[in-house]
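Engineer: Structure for this input, please:
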Amino acid sequence: MTNVLALVGSLRAASINRKLAEAAAHHAPEGIELTTFDGIVELPFYNEDIDGDTPPAAAVEFRAAIDAADALLLITPEYNGTIPAVLKNALDWASRPFGASPLSGKPLAVIGSAFGQYGGVWAHDDARKAAGIAGAKVLEDVKVAIPQSVVRFAETHPREDAEVTQLVQGALSALAEAADEEPTAA
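Structural biologist: Here you go, the predicted structure:
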């Protein structure tokens, strides 16, 4: 079983990206279990002064969830041309301690949907960049950007969309394959 941890960049309960996470969990291929971690909203803004011997409980829980996962799936909209602050903050917490973080070497893919005509590609590019610098093994070839989300999903849930189903299954399969690969010797 491959355990994939999803982080959703939108905090809104009815967000299309939250629904996209639900679709991914619902349609996960056999042998893959996807769990969404909602606790990123509890993380304080990253500050090295509070990340010492006794980091905040929310950070400890978050890092443990990443450590227990085989791979991560970031599902994000685009806010003002980039990733939401809550997701960037989560990546900052996940990246520490530098070089020995639970994110280090962990397969990670970025997908999402946005209202605009490009589906949030700038945010996805920025999320991949930040996650890679933070130490994740970013799957650069996994690109799922679903445009016109408000219109496309006005009357249907993403899990009922055949194209979405195929796209999320492909992303999850790629993560599972990357998680199964032996780490390369440095």
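Engineer: C-alpha only now, for contacts and for neighbours.
Structural biologist: Fine.
Engineer: residues near T54, how many?
Structural biologist: 9 (other C-alpha atoms under 10 Å).
Engineer: mind checking the SS state of it?
Structural biologist: Look at T54: counting by DSSP: H, G, I helix; E, B strand; the rest coil, its state is coil.
Engineer: Could you measure from it over to E48?
Structural biologist: Using C-alpha to C-alpha, to the nearest Å, T54 is found at 11 Å from E48.
Engineer: quick one, strands of this protein?
Structural biologist: 2-8, 32-36, 71-75, 107-113, 137-146 (DSSP state E).
Engineer: Relative to D161, tell me which of those wins on proximity.
Structural biologist: Go through the strands of the chain one by one with C-alpha to C-alpha and the one that ends up closest to D161 is strand 137-146, at 11.4 Å.
Engineer: can you redo the strands of the chain as TSV with distance to A85?
Structural biologist: Formatted as TSV, those follow (distance: least, C-alpha to C-alpha, whole Å):
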stretch	distance to A85
strand 2-8	12
strand 32-36	18
strand 71-75	13
strand 107-113	16
strand 137-146	19
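Engineer: out of these, deepest packed?
Structural biologist: strand 107-113 (a mean of 28; mean count of other C-alpha atoms under 10 Å).
Engineer: Packing partners of that one?
Structural biologist: With contacts defined as 3 or more C-alpha pairs under 8 Å, 6 or more residues apart in numbering; DSSP states H and E, strand 107-113 has these neighbours: helix 16-26, strand 71-75, helix 121-133, strand 137-146, helix 162-180.
Engineer: One more sequence to fold, the one below, so I can look at both together:
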Amino acid sequence: MSVRILALVGSLRAGSHNRQLAEAAVKFAPEGAEVHLFEGLAEIPFYNEDIDVEGSVPAAAAKLREAAQGAQAFLLFSPEYNGTIPAVLKNAIDWLSRPFGAGAFTGKPVAVVGTAFGQYGGVWAQDEARKAVGIAGGKVIEDIKLAIPGSVTRFAETHPADDAEVAAQLTEVVARLHGHADETLAA
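Structural biologist: Sure thing, here's the model as predicted:
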């Protein structure tokens, strides 16, 4: 059986380096793992219990939940906006945290990686994303980390998939997350 890893990208920008990282993760997925890049985070309304009612959940949120329910693991890509997690990624985490105690993340392995322009590569945002998804029930794999600094210059003329160092690191991230998903499924 193949392990399905759902990738969520916290940047909506067309030329997003985090999106490019996610595309590279799809490309470098090891045999037995399928990384699926979720499209449509921009269409999901901000989480509000008043609209999270069975039978009338907004279509975009229902699509996210359906994709997440079919995943055995999650790989989140987070840039850093003003020192923290982007709203679009936090919103996805909020939608996937419900219903309380039985959200789509519950018990599933999650890794958070990313790139940012700053000298630390977005570690504050990635730490915030790990915290939020852990509270949402995800099994955060704390030792799987990849924070790539200087994204604007490093990837100015090179796609992350064509950067040998990044390709090797990202391949390792996906392989290790795949291993954790296999262990979770076997338990």
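Engineer: and the residue positioned nearest the centre of structure 2, what is it in contact with?
Structural biologist: Nearest to the mean C-alpha position of structure 2, by C-alpha atoms, centre = their mean, lies L76 at 1.5 Å. Under the criterion of C-alpha atoms under 8 Å, 6 or more residues apart in numbering, the neighbours of L76 of structure 2 are A7, L8, V9, G10, V110, A111, V112, V113, G114.
Engineer: Can you tell me which of those residues lies closest to G138 of structure 2?
Structural biologist: V110 (6.2 Å).
Engineer: Taking the contacts of L76 of structure 2, tell me the two that lie furthest apart.
Structural biologist: Longest span within these, C-alpha to C-alpha: G10 and V110, 14.7 Å.
Engineer: Against L21 of structure 2, how distant is the counterpart of G135 of structure 1 in structure 2?
Structural biologist: Alignment note (TM-score structural alignment): G135 of structure 1 maps to G137 of structure 2. Distance of G137 of structure 2 to L21 of structure 2, computed by C-alpha to C-alpha: 25 Å.
Engineer: likewise V57 of structure 2?
Structural biologist: Distance, V57 of structure 2 to L21 of structure 2, by C-alpha to C-alpha: 30 Å.
Engineer: more neighbours, the two?
Structural biologist: Neighbours per residue, other C-alpha under 10 Å: of V57 of structure 2 and L21, the larger number sits with L21, 22 against 14.
Engineer: now for P97 of structure 1: what does it line up with in structure 2?
Structural biologist: Under TM-score structural alignment, P97 of structure 1 pairs with P99 in structure 2.
Engineer: Could you report the separation of that match from K90 of structure 2?
Structural biologist: Distance from P99 of structure 2 to K90 of structure 2, by C-alpha to C-alpha: 16 Å.
Engineer: Name the residue in those two with the higher neighbour count.
Structural biologist: When P99 of structure 2 and K90 are compared for neighbours, K90 comes out ahead with 19 against 11, by other C-alpha under 10 Å.
Engineer: ok, that one touching R130?
Structural biologist: No - checked against C-alpha atoms under 8 Å, the pair K90 of structure 2 and R130 is beyond contact range at 10.5 Å.
Engineer: ok so, going back, so which of the strands of structure 1 is nearest Q169 of structure 1?
Structural biologist: That would be strand 32-36 among the strands of structure 1, by C-alpha to C-alpha, at 9.7 Å.
Engineer: Just give me the mean distance for the closest one relative to structure 2.
Structural biologist: Superposed on structure 2, strand 32-36 of structure 1 shows a mean distance of 1.0 Å to its aligned residues (mean C-alpha distance after the TM-score superposition for structure 1).
Engineer: Who are the packing partners of that strand?
Structural biologist: Looks like strand 32-36 of structure 1 contacts strand 2-8, helix 16-26, helix 162-180 (3+ C-alpha pairs under 8 Å, 6+ apart).
Engineer: Next, the angle from it to helix 16-26.
Structural biologist: Per axes from the mean of the first three to the mean of the last three C-alpha atoms, to 10 degrees, the angle that strand 32-36 of structure 1 makes with helix 16-26 is 150 degrees.
Engineer: who touches strand 32-36 of structure 1?
Structural biologist: For strand 32-36 of structure 1, using C-alpha under 8 Å, 6+ apart, the contacting residues are 1-8, 21, 24-25, 28, 172-173, 176.
Engineer: most remote residue from structure 1's center?
Structural biologist: Here the centre of structure 1 is the reference, and by C-alpha atoms, centre = their mean the most remote residue is D53, at 27.0 Å.
Engineer: Which residues are in contact with it?
Structural biologist: Contacts of D53 of structure 1 (C-alpha under 8 Å, 6+ apart): none.
Engineer: Show me what Q169 of structure 2 aligns to in structure 1.
Structural biologist: Match for Q169 of structure 2 (TM-score structural alignment): L167.
Engineer: mind checking how far that match is from V144 of structure 1?
Structural biologist: With C-alpha to C-alpha as the criterion, L167 of structure 1 and V144 of structure 1 are 7 Å apart.
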